[in-house]
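1. coordinates only, sequence not included:
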């Protein structure tokens, strides 16, 4: 004796609902965790990591930034570059494509999430899906110290 078509449809719907719900939990929970700032001690109401460090914050020594490269400061969400000797630039380290933090500085500022790359000089996108430049962060260089203005 076989089940009626209505009973079978109900069973499939329930199975689909259960599987769909489990898939949402399996995918959604890690995404929600990934969206967290990871910065529980900042006291920031927004919770986002896209904020620049407070003005007057020294973030690096000039000797720490390689000529033709740069360094990412994840806690400050800033990347500092030195495109040519003695010329320092700073940008928000959040990729303009989907908000991942940039991951490496080579000849460009690179985001491993989707392959975007940005210019060391002006933060303009040079590769990948990002269409907008990285936001410039104003800095000052005094002696051998780089400070956010």
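-> Perfect, thanks for sending it. Model, not experiment: these values are computed from the prediction. Residues are numbered from 1 along each chain as shown.

2. Only C-alpha atoms from now on, for both contacts and neighbour counts.
-> Fine.

3. Can you report how many residues lie near the closest residue to residue 125 other than its chain neighbours?
-> Excluding its sequence neighbours, the residue lying closest to residue 125 (C-alpha to C-alpha, 6 or more residues apart in numbering) is residue 118, at 4.3 Å. For residue 118, the count of nearby residues is 26 (other C-alpha atoms under 10 Å).

4. let's bring in a second model and compare:
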């Protein structure tokens, strides 16, 4: 077995290099995911709640809700990415609002924009449908998870 301590019990140079190398390898492996590994591709600190608002919902009343936008701010057939909240809110048809995670299920990049009926990831070109978050174009194979929003009056709130 290799010696791990040197003078006065201090770690040897070899032990330090091995430890730093192992930590770096672990960090690199954690940051990377296989493009076919849907379990590891999307793992935010707090995953969005399932479900999406279709208008007329009520807020939770516990003070945890966060106002995102006015309904008039979300274009019909399009949507808006709220990067700071890691959510994208879409209005597939007039008065119908849907929300999804803004984290691409392929490699965990943040989606960039919504155009021509799709939510678009700039990293590898994945596209997701604004109506249901399903994959419109790969390489992603899993849909964007739904996020929980409510619409009350003209206000859209993240629950």
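-> Looks like it arrived, so ask away. Keep in mind the model is a prediction, meaning the values are calculated, not measured.

5. rewinding a little: just give me the match in structure 2 for the residue nearest to residue 125 of structure 1.
-> Counting by TM-score structural alignment, residue 118 of structure 1 corresponds to residue 128 in structure 2.

6. Show me the helices in structure 2, by range?
-> Here structure 2 has its helices, by DSSP state H, at 13-31, 38-41.

7. could you pull out the strands for structure 1?
-> Here structure 1 has its strands, by DSSP state E, at 58-61, 69-73, 78-82, 89-92, 104-105, 109-111, 116-118, 125-127, 139-142, 145-148.

8. Including distance to residue 33 of structure 1, could those strands go into CSV?
-> Shown next, in CSV, are the strands of structure 1 (distance: least, C-alpha to C-alpha, whole Å):
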stretch, distance to residue 33 of structure 1
strand 58-61, 28
strand 69-73, 21
strand 78-82, 22
strand 89-92, 22
strand 104-105, 23
strand 109-111, 20
strand 116-118, 23
strand 125-127, 28
strand 139-142, 32
strand 145-148, 29
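
9. Next, the contact list for the residue nearest to residue 125 of structure 1, please.
-> By C-alpha atoms under 8 Å, 6 or more residues apart in numbering, the residues touching residue 118 of structure 1 are 108-110, 124-127, 133-134.

10. who touches the residue nearest to residue 140 of structure 1 when sequence neighbours are not counted in this structure?
-> Nearest non-adjacent residue to residue 140 of structure 1, counting by C-alpha to C-alpha, 6+ apart: residue 147, 5.3 Å away. Neighbouring residues of residue 147 of structure 1 by C-alpha under 8 Å, 6+ apart: 55-60, 139-141.

11. overlap between those and structure 2?
-> Conservation of the contacts of residue 147 of structure 1 in structure 2, assessed by both residues aligned by TM-score structural alignment, their matches' C-alpha atoms under 8 Å: retained contacts are 56-60, 139-141.

12. Show the buried residues in those.
-> The neighbour count (16 or more other C-alpha atoms under 10 Å) marks 58-60, 139, 141 as buried among these.

13. hmm, back to that, from residue 151 of structure 2, how far out is the match of residue 118 of structure 1?
-> According to C-alpha to C-alpha, to the nearest Å, residue 128 of structure 2 and residue 151 of structure 2 sit 22 Å apart.

14. Kindly report the same for residue 111 of structure 2.
-> As judged by C-alpha to C-alpha, residue 111 of structure 2 and residue 151 of structure 2 stand 23 Å apart.

15. on that earlier part again, so which of the helices of structure 2 has the densest surroundings on average?
-> The highest average neighbour count among those, using mean count of other C-alpha atoms under 10 Å, belongs to helix 38-41 at a mean of 17.

16. Centroid-nearest residue for structure 2?
-> When structure 2 is reduced to its mean C-alpha position, the closest residue under C-alpha atoms, centre = their mean turns out to be residue 103, at 2.4 Å.

17. mind checking the end-to-end distance for stretch 110-124 of structure 1?
-> Stretch 110-124 of structure 1: ends 12 Å apart by C-alpha to C-alpha.

18. no wait, stretch 121-128 of structure 1
-> This stretch, stretch 121-128 of structure 1, spans 18 Å end to end (C-alpha to C-alpha).
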